[in-house]
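Asks: have a look at this prediction, sequence included:
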Amino acid sequence: MVCSELRTDVLSGRQSIIAVQRSGRQGALRPDVPMAAVGDPFAEGCESETPGEVWSIREPGTQPNTPGWRLRVVPNRYPIPGTPAGSADLLPAADAASEFFPWVSFSGSHEVVIECADLRTRLVELTAAELADVFGAWRDRVRFLSDSGHYRSVAVFRNEGFSAGASLAHCHSQILATDHVPALLQERHIRSRRHFELTGGCLVRDLLSAEQRDGRRIIRLDDEIAIWCPFAARTAWHIRFLPLCGGSFSLASDELLRVLSGAVRRLAGVLESLIGAGYPFNLTVVQPRLDEQCAFPWFVDLMPRLTRQAGWELLSDIDVIPFSPEQSALQLRALLSDAG
């Protein structure tokens, strides 16, 4: 029997079990649930079905919240965070948190980026220029939210497919800013700070150097972006994209975002030949909290969602991955080489 490996992500402390012997079991990979595309509130001409736009790319002479746009950013109609006043009725009866019932209000901004005016459902259906515009919208909104001074962290994420958390089929992504720092993000800060104090180096950069020396998980490396499958992957075929120029995401150049979005689009397409068209995935921008932007370099994670969490994962908070990152990277390198 092949030995399973319990691996730890040095950036976050999260653990994964690489159990390749489970790749052959029935139901190891599950198809996504088809999503209905009728009654699309994100389509051009349905602007009244969303909250008013806060940012857009439009044809000259067209007015906000009317047809003529290519990309819109609107407040989420069903936001995760509330406002302190609006959430009061839903809070516990006690006026203050206690030792056994701790809570704080969770307020913030939650926006939806509608990535195209017509009904397309997959990232790979967007053109290279359209996806570059999406990355640019993320950057500009993160900069705006950061400059407002109201928030401590901003999350940028894209859920494609029902199994990845999407509730609508139309291509879209989300931006959530809050005065809260998620525990996983805080742990990344703690580990990055500890590594710097011990070595004087950057944890993310030193990890990349170690990946280069090992070589097995590297997919592609050039002067602008490093692409690899993380050692302690969160999902099968987990791919990480690290820009090498440094700086914060909110100040990323148009050229960098063009190159980065092109790499994401290409790898997302290559994955289709491995796991089938229409696979569900999450795309996330991992960046430091807003008051410590130099804590670690930002990067992008693409995580296909082909396995389900079961009792073990919920009990232990340890992911089980039926395909090794080493094998995933080997397959992706070969397919990229064949594609030229």
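Replies: Received it, and whenever you're ready, just let me know what you need.

Asks: going forward, measure contacts and count neighbours with C-alpha atoms only.
Replies: Fine.

Asks: residues in contact with residue 44?
Replies: With contacts defined as CA atoms under 8 Å, 6 or more residues apart in numbering, the neighbours of residue 44 are 67, 68, 69, 117, 118.

Asks: my guess is the second one contacts residue 46, does it?
Replies: No - with contact defined as CA atoms under 8 Å, residue 68 does not count as touching residue 46 (11.6 Å).

Asks: count of neighbours near the closest residue to residue 105 other than its chain neighbours?
Replies: Leaving out its chain neighbours, the residue that sits closest to residue 105 by CA to CA, 6 or more residues apart in numbering is residue 84, at 6.1 Å. Burial measure for residue 84: 14 neighbouring residues, criterion other CA atoms under 10 Å.

Asks: for residue 84, give me its contacts.
Replies: Under the criterion of CA under 8 Å, 6+ apart, the contact list for residue 84 reads 105, 106, 107.

Asks: got a winner among the residues you listed for most neighbours?
Replies: Most crowded among the contacts of residue 84, counting by other CA under 10 Å, is residue 107 at 20 neighbours.

Asks: pretty sure it is touching residue 86, no?
Replies: No - with contact defined as CA under 8 Å, residue 107 does not reach residue 86; the gap is 9.4 Å.

Asks: just the helices in the stretch 201-340 of the chain please.
Replies: Applying DSSP state H, counting those that start in this stretch to the stretch 201-340 of the chain gives helices spanning 203-214, 254-275, 311-316, 325-339.

Asks: between the second one and helix 325-339, how big is the angle?
Replies: If I follow you right, that is helix 254-275. 100 degrees (axes from the mean of the first three to the mean of the last three CA atoms, to 10 degrees).

Asks: for comparison:
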Amino acid sequence: MNWEQRWHPLREEWVVLAAHRNNRPWTGGSVGGPARLVPRYDPTCYLCPGNARVGGVRNPDYRGVFVFDNDLPCVGPDAPADLPEPPPPYRVERASGVARVVCYTPRHDLTLAELGRAGAVDLLTAWQDQFRDLAGRPEVAHVLMFENKGEVVGVSNPHPHCQIYATNFVFKTIANEAEIGGRYWSRERRTLMQDVIAAEQADGRRILAENGSAIGFIPYFARYAYETFVAPKEPHQNLAELSAAEIDDLAGVLEAVLIRFDNLWEMSFPYVMALHQAPTDGRRHEGFHFHIEFHPPLRKPGLLKYLAGPEVGGGSFLSDTCPEEKAAELLAVSTVHYKHRDPAKEADRG
């Protein structure tokens, strides 16, 4: 049996570990099934080159990363300002901003794990350009970049893409992280993430990939089974501050982590990816340390981590797995993508 609580310093909350429960009898539903064959180009896909999008605009015949304003944005610059005032204790404020879509590649059948290091560098560089453009606008308080990957997290279009929300407000998780990180910086004069990275390096068991300036690991306090952080070792507040060499290192770690995900069960691994960047609201935000978080929803092939009583009702996350065991599983697989292995070499190795 394994019962313990691990402190999540970036969220200032406890994560309950009960790893033995991952093998409990399960009679509920499962997700997934045989993988669908995805074509290189889909004439019905609104993200493929040359195709018409939802609003009727036709995509150019793009060859690399392609960015456009979302045709169905969740926020926009024309959000109404004259909102009716609700009675106390309720409040209302305008929600405005810019919503964009970033297509990673014209290939409909690839994922971020399959772009290669050069493709990952191109994407990270495009994200840098987008951040500089949007963060420089006085009305933008926060730039959230994220990817929802896989049908189990609600994605209906497999074309490799992410979204950007540049808003006049700061999303709650980032606001909390900025406040917690600022207090830690005031006490220690180091970012909290620097000390998290140092603790992971001292332990070593949960590190999935590392090079000169970047690192990827399942944190000691992971909530999801394969939750992974990818971060530069230097304390940059946002992606745009990274040098070309740091971008290359980050791309290398990102590629290694994502290939391990896919190789674990030889499937396109679903996840929610979010870039944690400091707010752009004019404050200094000392102590904020840019990093990328991956929250994969599966704890076994076809079996989701459901948020239920402890999480929804009690407000504390209960993990059915042990971070050290999950890291060991990922470390045991190759960093050569399973789709690209040489069968002859694999046979010789066996």
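Replies: Structure received. It should be emphasised that the depicted structure is a prediction, and the values quoted were computed from it without experimental measurement.

Asks: may I see the PyMOL selection of the buried members of the contacts of residue 44 of structure 1?
Replies: Buried residues within the contacts of residue 44 of structure 1, as defined by 16 or more other CA atoms under 10 Å, are selected in PyMOL through the command that follows:
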select buried, resi 67+68+69+117
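
Asks: which ones among the contacts of residue 44 of structure 1 lie within strands?
Replies: The members of the contacts of residue 44 of structure 1 that map onto strands under DSSP state E are residue 69.

Asks: I'd like to know which of the contacts of residue 44 of structure 1 is nearest to residue 157 of structure 1.
Replies: Of all the contacts of residue 44 of structure 1, the one sitting nearest residue 157 of structure 1 is residue 117; the distance, using CA to CA, is 19.5 Å.

Asks: can you find the partner of the closest one in structure 2?
Replies: For residue 117 of structure 1, the equivalent position in structure 2 is taken to be residue 106, counting by TM-score structural alignment.

Asks: for residue 198 of structure 1, same thing?
Replies: Per TM-score structural alignment, residue 198 of structure 1 is aligned with residue 187.

Asks: please identify the helix or strand for that match.
Replies: Using DSSP states H and E, residue 187 of structure 2 sits in helix 172-188.

Asks: which residues touch the most centrally placed residue in structure 2?
Replies: For structure 2, the residue nearest the mean C-alpha position is residue 273 (1.5 Å; CA atoms, centre = their mean). Contacts were defined as CA under 8 Å, 6+ apart; by that measure residue 273 of structure 2 touches 146, 147, 148, 292, 293, 294, 295.

Asks: hmm, which two among these are most spread apart?
Replies: Distance extremes for the contacts of residue 273 of structure 2: the farthest pair is 148 and 292 at 13.4 Å, using CA to CA.

Asks: more neighbours: which of the two?
Replies: A direct count of neighbours by other CA under 10 Å for residue 148 of structure 2 and residue 292 places residue 148 higher, at 23 against 19.

Asks: hmm, back to that, the residue nearest to the centre of structure 2 maps to what in structure 1?
Replies: Under the alignment (TM-score structural alignment), residue 273 of structure 2 pairs with residue 283 of structure 1.

Asks: so how far is residue 265 of structure 1 from that match?
Replies: Spatial separation of residue 283 of structure 1 from residue 265 of structure 1 under the definition CA to CA, to the nearest Å is 11 Å.

Asks: what do you get for residue 144 of structure 1?
Replies: Here the criterion is CA to CA. By it, residue 144 of structure 1 lies 26 Å from residue 265 of structure 1.

Asks: residue 101 of structure 1 too?
Replies: Here residue 101 of structure 1 is placed at a distance of 45 Å from residue 265 of structure 1 (CA to CA).

Asks: ok, those two, which is more surrounded?
Replies: More neighbours sit around residue 265 than around the other of residue 101 of structure 1 and residue 265, counting by other CA under 10 Å; the figures are 19 against 9.

Asks: distance of that one from residue 304 of structure 1?
Replies: Residue 265 of structure 1 sits 14 Å away from residue 304 of structure 1 when distances are taken as CA to CA.

Asks: got it, and residue 250 of structure 1?
Replies: 26 Å.

Asks: more crowded one of those two?
Replies: Shown here are residue 250 of structure 1 and residue 304; by other CA under 10 Å, residue 304 has more neighbours (24 against 19).

Asks: hmm, residue 277 and the more buried one touching each other?
Replies: No - proximity of residue 304 of structure 1 to residue 277 does not meet the contact threshold set by CA under 8 Å, at 11.7 Å.

Asks: and the helices in the stretch 1-150 of structure 2?
Replies: Shown for the stretch 1-150 of structure 2, the helices assigned by DSSP H, counting those that start in this stretch span residues 116-135.

Asks: show me where it has strands.
Replies: Residue ranges of the strands in the stretch 1-150 of structure 2, as given by DSSP state E, counting those that start in this stretch, are 4-8, 13-17, 66-69, 97-103, 142-149.

Asks: could I get those strands as CSV with distance to residue 219 of structure 2?
Replies: As requested, the strands of the stretch 1-150 of structure 2 are arranged in CSV below (distance: least, CA to CA, whole Å):
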stretch, distance to residue 219 of structure 2
strand 4-8, 9
strand 13-17, 12
strand 66-69, 32
strand 97-103, 28
strand 142-149, 20
